[in-house]
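Enquirer: coords please:
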Amino acid sequence: MTLARNPVIRGFAPDPSLVRVGDWYYVATSSFEWFPTIPLHRSRDLVHWEYAGHVRGAVPGDSLAGVPDSGGIWAPSLSWDGERFWVVYSVVRSVGTPYFDTDTYVSTATEIDGTWSAPRRIASHGFDPALFHEDGRLWLLNLQNDHRPGGRRFAGIVLRELDRRTLAPVGDTHLLLQHERLVEGPKVVRRDGWYYLVLAEGGTGFEHGVLVARSRALTGPYELDDRPLLTSRDDPALPLQKAGHAELVRTPDGDWVLSHLVARPLATPDGPRCPLGRETAVQALVWDAEGWPRMRHGGVHPAVEVDVPTRRQELEPREPADPLGWPWSTLRGYPDPSWADATTRPGWIRLTGRHGPESWWAHSLLARRITEHRAEAEVTVEADPGTFTQAAGLVLRYNTEAYLSLDLTWAEPEGEGQRGQQWRGGTGRRVLALVEREEFGTRQAAVVDVDTAGPLTLGVTVEDGEARFWYVRGGVRTPVGPPLDFTRLSDDYGSKLRFTGAMAGIHAMDLVDAAFTADFTGFRLTCW
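Expert: The predicted structure follows:
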């Protein structure tokens, strides 16, 4: 046995799809509007995980430009047919509408960190697809979406056979199950002559859970278990909330484990919020006398500490080969290779400003996942903004309607109002502007003069749900503005659907010329 402490993959790693190949376990997670697309992790013991690459090229054209917040790649499902890996996933282009405008794709690879095939579009009944391999046949499971007025947007789970070579549909579509509660995320495993249909239930928030149904035939009919396999919705005091979206996997020794998502809430006056997003957890399973899966520790709640049926095998730390690669992420496209051109300024990253932080199109941004509720980030930036349309700095970001940034920018001379005269940069001031964006608008929380030229170190400390920004002057941290509410950078703030997690990073913008550059070095993100 090996002791796992959940979540095992921490910070913005939702919708885990677990597969075992030999002695390795692999997990694929949702990436939404962020690149790299479909991050992949691997482990030998379900406890120690490392980044193992991603499904490069998952989005045709390598661009999600114009895709809204929390759109993009939802719930990839990873599988192995004995010869190669398969991944099936949906690209969701509309969020908060009845249609979703979903394209479902399949890609394959012989090695998890190898070259993935160009994505091929298949039947797109709805999001959360999965593949089931049996006796040389390939089956597609999917949520069925009914967009019509009065229709059920989660109208049941369907099954369709695909031709393994062409991926064209074969035969009829089978309705496996409908339920009065929302069900999605279907996965199928076979055990002792039964087909078990594992379902995410109740939405992906605090009402989330896992249901199991079974049938003697793959095409049904399916009988639902009379109790959930996993949920945390009945106990708001549990440290792991939102438990759901699960997958069952058998170990080499015949034991069973479960991967699922969870979230770690912070208490706020407005209720619990989870700025770290939804994360990946594992549990140990047993089977009861009637042949239903159960949590080995009993009950239906997720355990923080779990003895998983594996032998401890720690992984050697690996240095990132690409200065712009993981753990960096970018929005809606891959980073521009010129950002880390060693011939420009070795050891520095140079961002050329593009759109502002609320664009769905062209960002100059690099960010990393925040993995704990206590964190600190800092970076040294050198830039010479000449107008208020140019800025560069340190950002805590959730999406276009939730971010906090401390930016080196330009402002009018002291005492002069904002008159929109961006061409008068030579007569203005070099300042640090602290900006807070939330659902109902943007406010400038503080402006501090920093007239000295040359590099400037910026930082932020996150603790107790607050973000405190600072910069270094004379070797001393100098606070900028008041503490800001970090918990608004979460799934649980605001009125719109949100599915990602808080990130810390660097960005630059130039709204007029797209030519302003900013150099960054020494980025550090510490979470504890």
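
Enquirer: contacts and neighbour counts: CA atoms only from here.
Expert: OK.

Enquirer: those helices in the stretch 401-528 of the chain, which residues are they?
Expert: In chain order, the stretch 401-528 of the chain shows no helices, with DSSP state H, counting those that start in this stretch as the criterion.

Enquirer: which stretches of it form strands?
Expert: Across the stretch 401-528 of the chain, reading from the start of the chain, the strands by DSSP state E, counting those that start in this stretch fall at 402-411, 429-438, 441-449, 456-463, 466-473, 476-485, 503-510, 517-527.

Enquirer: including mean neighbour count, could these go into CSV?
Expert: CSV is the format used below for the strands of the stretch 401-528 of the chain (neighbours: other CA atoms under 10 Å):
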stretch, mean neighbour count
strand 402-411, 26
strand 429-438, 22
strand 441-449, 14
strand 456-463, 21
strand 466-473, 19
strand 476-485, 15
strand 503-510, 26
strand 517-527, 18
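
Enquirer: among the ones you listed, which comes closest to residue 122?
Expert: Closest to residue 122 of those is strand 503-510 (CA to CA; 32.6 Å).

Enquirer: please, which helix or strand holds residue 26?
Expert: Secondary structure from DSSP states H and E places residue 26 in strand 24-28.

Enquirer: after that strand comes which helix or strand?
Expert: Next along from strand 24-28, by DSSP H and E: strand 34-35.

Enquirer: now what about that following strand, what contacts it?
Expert: Outside of strand 34-35, the residues within contact range by CA atoms under 8 Å, 6 or more residues apart in numbering are 72, 329-334.

Enquirer: so how do I select the buried members of those in PyMOL?
Expert: Isolation of the buried members of the contacts of strand 34-35 (16 or more other CA atoms under 10 Å) is achieved in PyMOL through the command below:
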select buried, resi 72+329+330+331+332+333+334
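
Enquirer: in strands, which of the contacts of strand 34-35 appear?
Expert: Counting by DSSP state E, the members of the contacts of strand 34-35 that fall within strands are 72, 330-331.

Enquirer: quickly name whichever of the residues you listed is closest to residue 39.
Expert: Compare each of the ones in strands among the contacts of strand 34-35 with residue 39 using CA to CA and the shortest gap goes to residue 330, at 12.7 Å.

Enquirer: let me see the contact set for that closest one.
Expert: Residue 330 is in contact with 34-36, 365-367, counting by CA under 8 Å, 6+ apart.

Enquirer: just these now: which is nearest residue 407?
Expert: Taking those together and measuring to residue 407 by CA to CA, the closest member is residue 365, at 12.9 Å.

Enquirer: and for comparison, fold this next one:
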Amino acid sequence: MGGKHAKLEIPELNLAVTSPAESESIYDDFSAESLLAHWQTLRIPFTESMESLSERQGYLRLRGNDSLLSTFEQSTVATRWRHHDFIASTKLEFEPTNFQQSAGLCCYYNTSNWTYLAVEFDEERKRRCLRVMQVDKQAVSYHFYDNESIEIPDDVRSIWLSVHIEGLTYQYSYSFDGKTWQKLPLVLDAWRLSDDYIDGRGFFTGAFVGLHCADISGFGCHADFEEFSYEPTGG
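Expert: Just a heads-up that it's a prediction; the model follows:
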């Protein structure tokens, strides 16, 4: 072995396999004592002041903090987009009491570029609803607000949210029973969550799909996420 010149043949190495290859699919029921390795938090570590895996066994509890626009303390856990085609989904319980509280599923690049399917509180109707907020180079757009907001029935406790990325576009969906899904009539551009699109600055963070809970009212709400899945759908 060794030497300065490349060899045409080398001896076979008998290397033991210490662990199986990581699956491309992800399923997390939040039963572990700590966050699994595929999760990342934003700028700050996972702490009990913002998130907990022990306060309600089998759930990831996110305490409401700053919004996704904030560069300070967010209650956000996310995992990278690993494929051009995949479905990510989650099941959560959330009872907001005012319009400054929200929780749900987001597709995120940085604080200036993201979308967010959120459970919120409609102040006029005095009930929960589903809405989508989009931030594109700091320009904010609101979808399914006012008369278009999607009302959540009073007897629904668990809400399922999902996002389907298909190449250059993606769409959010929701379900109130985990079986019948409704796709939102809003097609979003996946390429807007890319290094090339973000002003050419090349941050190299890539796109994430994540779970988030916000409460800028300061009343101290929380959301309980029961499960999360990530499933590649490409051929």
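
Enquirer: TM-score for this pair?
Expert: Comparing the chains after superposition, counting by TM-score structural alignment, normalised by the length of the second structure, produces a TM-score of 0.80; 213 aligned residues with a CA RMSD of 2.8 Å.

Enquirer: related to what we said a few turns ago, can I get the strands of the stretch 401-528 of the first structure in TSV including distance to residue 374 of the first structure?
Expert: Converted to TSV, these look like this (distance: least, CA to CA, whole Å):
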stretch	distance to residue 374 of the first structure
strand 402-411	16
strand 429-438	19
strand 441-449	22
strand 456-463	5
strand 466-473	9
strand 476-485	13
strand 503-510	12
strand 517-527	6
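
Enquirer: closest one to residue 518 of the first structure out of the contacts of residue 330 of the first structure, please.
Expert: Nearest to residue 518 of the first structure out of the contacts of residue 330 of the first structure is residue 365 (CA to CA; 11.3 Å).

Enquirer: any idea whether the closest one is helix, strand or coil?
Expert: Under DSSP: H, G, I helix; E, B strand; the rest coil, the three-state class of residue 365 of the first structure is strand.

Enquirer: now the most centrally placed residue in the second structure: closest residue in space that isn't a chain neighbour?
Expert: Among the residues of the second structure, the smallest C-alpha distance to the mean C-alpha position (CA atoms, centre = their mean) belongs to residue 210, namely 1.6 Å. Of all residues not flanking residue 210 of the second structure in the chain, residue 78 sits nearest, at 3.7 Å (CA to CA, 6 or more residues apart in numbering).

Enquirer: so how far is residue 524 of the first structure from the aligned partner of the one you found in the first structure?
Expert: Taking TM-score structural alignment for the superposition, residue 78 of the second structure sits opposite residue 367 in the first structure. Per CA to CA, to the nearest Å, residue 367 of the first structure is found 11 Å from residue 524 of the first structure.

Enquirer: if we can go back for a sec, out of the strands of the stretch 401-528 of the first structure, which is closest to residue 212 of the first structure?
Expert: Checking the strands of the stretch 401-528 of the first structure against residue 212 of the first structure by CA to CA gives strand 503-510 as the closest, at 34.1 Å.

Enquirer: so residue 261 of the first structure sits against residue 244, correct?
Expert: Yes - checked against CA atoms under 8 Å, the pair residue 261 of the first structure and residue 244 is within contact range at 5.5 Å.

Enquirer: going along the chain, name the strands of the stretch 101-250 of the first structure.
Expert: Under the criterion DSSP E, counting those that start in this stretch, strands of the stretch 101-250 of the first structure are mapped to 102-109, 120-122, 130-134, 137-143, 157-162, 169-177, 183-191, 194-201, 209-215, 223-224, 230-231, 241-250.

Enquirer: and the ones you listed as a markdown table, adding distance to residue 395 of the first structure and mean neighbour count?
Expert: Conversion of the strands of the stretch 101-250 of the first structure to a markdown table gives the following (distance: least, CA to CA, whole Å; neighbours: other CA atoms under 10 Å):
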| stretch | distance to residue 395 of the first structure | mean neighbour count |
| --- | --- | --- |
| strand 102-109 | 31 | 21 |
| strand 120-122 | 36 | 17 |
| strand 130-134 | 36 | 19 |
| strand 137-143 | 36 | 21 |
| strand 157-162 | 41 | 22 |
| strand 169-177 | 45 | 15 |
| strand 183-191 | 33 | 22 |
| strand 194-201 | 34 | 23 |
| strand 209-215 | 33 | 23 |
| strand 223-224 | 46 | 16 |
| strand 230-231 | 34 | 26 |
| strand 241-250 | 27 | 26 |
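
Enquirer: as CSV, those with distance to residue 428 of the first structure would be great.
Expert: Shown next, in CSV, are the strands of the stretch 101-250 of the first structure (distance: least, CA to CA, whole Å):
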stretch, distance to residue 428 of the first structure
strand 102-109, 48
strand 120-122, 53
strand 130-134, 57
strand 137-143, 56
strand 157-162, 61
strand 169-177, 64
strand 183-191, 55
strand 194-201, 56
strand 209-215, 56
strand 223-224, 68
strand 230-231, 57
strand 241-250, 49
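
Enquirer: returning to what we had before: which of the contacts of residue 330 of the first structure does the second structure keep?
Expert: Cross-checking these against the second structure gives 365-367 as conserved contacts, using both residues aligned by TM-score structural alignment, their matches' CA atoms under 8 Å.

Enquirer: which residues touch whatever residue of the second structure lines up with residue 466 of the first structure?
Expert: With TM-score structural alignment as the matching criterion, the partner of residue 466 of the first structure in the second structure is residue 169. If a contact means CA under 8 Å, 6+ apart, then residue 169 of the second structure has 187-191 as its contacts.

Enquirer: in the first structure, which of these still touch?
Expert: Conservation of these in the first structure, assessed by both residues aligned by TM-score structural alignment, their matches' CA under 8 Å: retained contacts are 187-191.

Enquirer: in TSV, list those along with distance to residue 105 of the second structure.
Expert: As requested, these are exported to TSV (distance: CA to CA, whole Å):
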residue	distance to residue 105 of the second structure
187	16
188	14
189	16
190	15
191	18
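
Enquirer: nearest to residue 27 of the second structure, of the residues you listed?
Expert: Compare each of these with residue 27 of the second structure using CA to CA and the shortest gap goes to residue 190, at 22.7 Å.
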